[in-house]
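Enquirer: Give me a model of this one.
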Amino acid sequence: MTSPSPTLPIGIFDSGIGGLSVLDAIAKRLPTEDLLYLGDTARLPYGTKSPETVARYAVQAAGHLVERGVKLLVIACNTASAHAIPALTAAFPEIEVIGVIEPGAQAAVAAAPSGRIGVLATESTVASGAYDRAIHALSPGADVRQQACSVFVALAEEGWIRGDAVEAAARRYIEPLLNHGRPRPEALVLGCTHFPLLRETIGAVAGPDIALVDSASTAAEAVAVALDADRLGNRAGAGRVKFMATDSASRFARVATIFLDRPVSPEDVEIVDL
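Expert: Okay, the predicted model is just below:
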């Protein structure tokens, strides 16, 4: 493969649909960039798979994006970011790979001078310890408290982003992080790509003294920095978005309409076979 060109799109990969929050953040941060999104909806969830299987699936999906022609790979999936980046960088050494965990950990450490950080994530991401490792690599003395919030995923995909039920779930998950007889966290990481949709409710429950770290917006900023450093930014025109999935264009389109807050039809989604 030849060296990446500024006119090529950014490739974005997720195990499903949650990574659309990352796509949305990148589109808003870099409106002149073309974006190519692939959701491996036929094989989700990745959280129940072994690390070896996750790495294999990620390389297959990323390989499809590379074949289409991309200048940067964004892994918009916490599970794949935790387990597959070494395999991806080995498979595609000519293309920079950016996950969602490292940028989120960096932003959390910057937002928590005393090192008190809460992490809201899915059960599989909490069990992987990926955020804990990434934060402690940057701040060895950090006080990291994690909470699995799996119900948030279903709420986001149904478009339930505010209201009594959402607030009740948020209180159930967040209050244990706040009341351990220790000082309150200074930062709270939204460590799943679904969770930015619930940011308003999460912030209201956590309180104004706790900084919310959005893994989608932090990944978008990391993409902007990487493109600038490599002189790969596309400066002209309005960016275009192409959607691909490995199963069920109709369901992808329904949830994408919620995540992107604009109509997406099944005809906008190309079904591909990995």
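Enquirer: contacts and neighbour counts: CA atoms only from here.
Expert: Will do.
Enquirer: longest single helix anywhere in the chain?
Expert: Secondary structure of the chain per DSSP state H: the longest helix is helix 51-68.
Enquirer: who does that helix touch, helix- and strand-wise?
Expert: If contacts are counted by 3 or more C-alpha pairs under 8 Å, 6 or more residues apart in numbering; DSSP states H and E, helix 51-68 sits against strand 10-14, strand 35-39, helix 78-83, helix 85-91.
Enquirer: Throw the ones you listed into TSV and include distance to Ile161 and mean neighbour count, thanks.
Expert: Below are the helices and strands packed on helix 51-68 laid out as TSV (distance: least, C-alpha to C-alpha, whole Å; neighbours: other C-alpha atoms under 10 Å):
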stretch	distance to Ile161	mean neighbour count
strand 10-14	21	28
strand 35-39	22	25
helix 78-83	21	26
helix 85-91	31	16
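Enquirer: Could you dump those into CSV and include distance to Arg133?
Expert: Output for the helices and strands packed on helix 51-68, formatted as CSV (distance: least, C-alpha to C-alpha, whole Å):
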stretch, distance to Arg133
strand 10-14, 22
strand 35-39, 26
helix 78-83, 10
helix 85-91, 15
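Enquirer: To check against the first, give me the structure of this:
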Amino acid sequence: MLPGEKLIYFGDTARVPYGTKSPEVIRQYAIQITQFLSSFDPKMIIIACHSVSSIGKVFLERKFPGYIFFDVIEPSIEDALKSTHNKRIGVIGTPATILSGRYVSMIKTADASVRTYQKACPLLVPFVEEGWLNGDIVEAVIKRYIQGLLSKDIDTLILGCTHYPLLKKSIRRVVGDSVNLIDASYAIGRKIVRFLRENNLCNSPEEKVPLLYFSDLPSYKRRTMFFFWRNRNLIIKKVSLNGKHICLNSL
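Expert: Okay, the predicted model is just below:
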């Protein structure tokens, strides 16, 4: 959407998954990552993780008052409210995201007439990390998680984890064509484009190579990375959170 923007990404591959960790630990990790990203003087920081968004956004805004933060929850809710016709919305996410209750509280604040149903799906992130994006086993687990939400007659389902859109085809086969699937990546992308244009913050249209930092990069994690960054020219670096880094390679 914004090839002219200089994208600096940090993936905490040494400590994932976040979704099974306590709020205190998630906030601690979020502070460390934000301190690292702030060294690049970014025009904004995108919290591209539902677990951190649900637990840490307000905390980070207070801790780092000089920065603009966007999370993936608010735009997901905006899209879901536009998509639902019967005002029954389902949310799937990590245990941390679901237990935070942020989706339920924010949807209720936006429209008290909407009913929200949630389900934690802790096995779906490991499936994506292993490259298991489809097949009978994957669909059976998805069905086990989602069938309770479908029994509530939801017409919209928020994919409340950054990993879940990679399972979208399998999820679609389980829920059928009558349920709207809300993918946060598209929702947050549109919101950021709109913000940059409205505030005259867009860079020149010349395409820039994304700079990706990872806290660990074993071979099997590189495979997962390609699912997210396929067909892109990339600069990849391994970094410790004290700022020292080793350039691995450019892809």
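Enquirer: what's the closest of the helices and strands packed on helix 51-68 of structure 1 to Ser265 of structure 1?
Expert: Taking C-alpha to C-alpha, strand 35-39 is the member of these nearest to Ser265 of structure 1, at 15.0 Å.
Enquirer: mean deviation of that closest one from structure 2?
Expert: After superposition onto structure 2, the mean distance of strand 35-39 of structure 1 to its aligned counterpart is 0.8 Å, using mean C-alpha distance after the TM-score superposition for structure 1.
Enquirer: Show me what that strand is packed up against.
Expert: strand 10-14, helix 20-29, helix 51-68, strand 241-245.
Enquirer: which bit of structure 2 covers it?
Expert: In the comparison with structure 2, strand 35-39 of structure 1 aligns to the range 7-11 (TM-score structural alignment).
Enquirer: Any chance you could list what contacts the matching stretch?
Expert: Residues outside stretch 7-11 of structure 2 that contact it (C-alpha atoms under 8 Å, 6 or more residues apart in numbering): 33, 37, 208-215.
Enquirer: now, which of the residues you listed sits nearest Asp136 of structure 2?
Expert: For the contacts of stretch 7-11 of structure 2, the nearest to Asp136 of structure 2 is Phe214 (32.0 Å; C-alpha to C-alpha).
Enquirer: In this structure the closest one contacts Arg15, no?
Expert: No - between Phe214 of structure 2 and Arg15 there is no contact under C-alpha atoms under 8 Å: 10.4 Å.
Enquirer: Among these two, which residue is more densely surrounded?
Expert: Phe214 (19 against 11; other C-alpha atoms under 10 Å).
Enquirer: ok, the more buried one to Pro165 of structure 2 distance?
Expert: Using C-alpha to C-alpha, to the nearest Å, Phe214 of structure 2 is found at 21 Å from Pro165 of structure 2.
Enquirer: Now do the same contact list for the residue sitting nearest the centre point of structure 2.
Expert: Using C-alpha atoms, centre = their mean, the residue of structure 2 that lies closest to the mean C-alpha position is Thr162, 3.2 Å off. Contact analysis of Thr162 of structure 2 by C-alpha under 8 Å, 6+ apart lists 48-50, 184-185.
Enquirer: Counterpart of it over in structure 1?
Expert: So, by TM-score structural alignment, Thr162 of structure 2 is matched to Thr193.
Enquirer: what about that match, helix or strand, and which?
Expert: Secondary structure assignment for Thr193 of structure 1, by DSSP states H and E: no helix or strand.
Enquirer: Over to Ile236 of structure 2?
Expert: Element membership of Ile236 of structure 2, judged by DSSP H and E, is strand 235-239.
Enquirer: For that strand, name the packing helices and strands.
Expert: Counting contacts by 3+ C-alpha pairs under 8 Å, 6+ apart, strand 235-239 of structure 2 is packed against strand 211-214, strand 245-250.
Enquirer: With distance to Arg62 of structure 2 as extra columns, can I get those strands in TSV?
Expert: Below are those laid out as TSV (distance: least, C-alpha to C-alpha, whole Å):
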stretch	distance to Arg62 of structure 2
strand 211-214	25
strand 245-250	28
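Enquirer: so which of the ones you listed is the most packed in?
Expert: For those, average neighbour numbers computed from mean count of other C-alpha atoms under 10 Å are highest in strand 211-214, which has a mean of 19.
Enquirer: Show me which of the contacts of stretch 7-11 of structure 2 is closest to Ser76 of structure 2.
Expert: Nearest to Ser76 of structure 2 out of these is Ile33 (C-alpha to C-alpha; 23.1 Å).
Enquirer: So which residues of the stretch 101-250 of structure 2 form helices?
Expert: Along the stretch 101-250 of structure 2, counting by DSSP state H, counting those that start in this stretch, helices occupy 102-110, 124-129, 136-150, 168-175, 184-198, 219-228.
Enquirer: any chance of the ones you listed in a markdown table, plus distance to Lys21 of structure 2?
Expert: Formatted as a markdown table, the helices of the stretch 101-250 of structure 2 follow (distance: least, C-alpha to C-alpha, whole Å):
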| stretch | distance to Lys21 of structure 2 |
| --- | --- |
| helix 102-110 | 16 |
| helix 124-129 | 14 |
| helix 136-150 | 20 |
| helix 168-175 | 25 |
| helix 184-198 | 22 |
| helix 219-228 | 20 |
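Enquirer: any chance of those in a markdown table, with mean neighbour count too?
Expert: Listed next are these as a markdown table, based on neighbours: other C-alpha atoms under 10 Å:
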| stretch | mean neighbour count |
| --- | --- |
| helix 102-110 | 16 |
| helix 124-129 | 18 |
| helix 136-150 | 16 |
| helix 168-175 | 17 |
| helix 184-198 | 16 |
| helix 219-228 | 13 |
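Enquirer: Looking at these, spot the one closest to Gly19 of structure 2.
Expert: Gly19 of structure 2 lies closest to helix 124-129 among the helices of the stretch 101-250 of structure 2, at 9.0 Å (C-alpha to C-alpha).
Enquirer: still on that earlier bit, minimum distance to Ser128 of structure 1: which of the helices and strands packed on helix 51-68 of structure 1 has it?
Expert: Closest to Ser128 of structure 1 of the helices and strands packed on helix 51-68 of structure 1 is helix 78-83 (C-alpha to C-alpha; 7.3 Å).
Enquirer: can you tell me which residue in structure 1 aligns to Ile236 of structure 2?
Expert: When structure 1 is aligned by TM-score structural alignment, the residue opposite Ile236 of structure 2 is Asp268.
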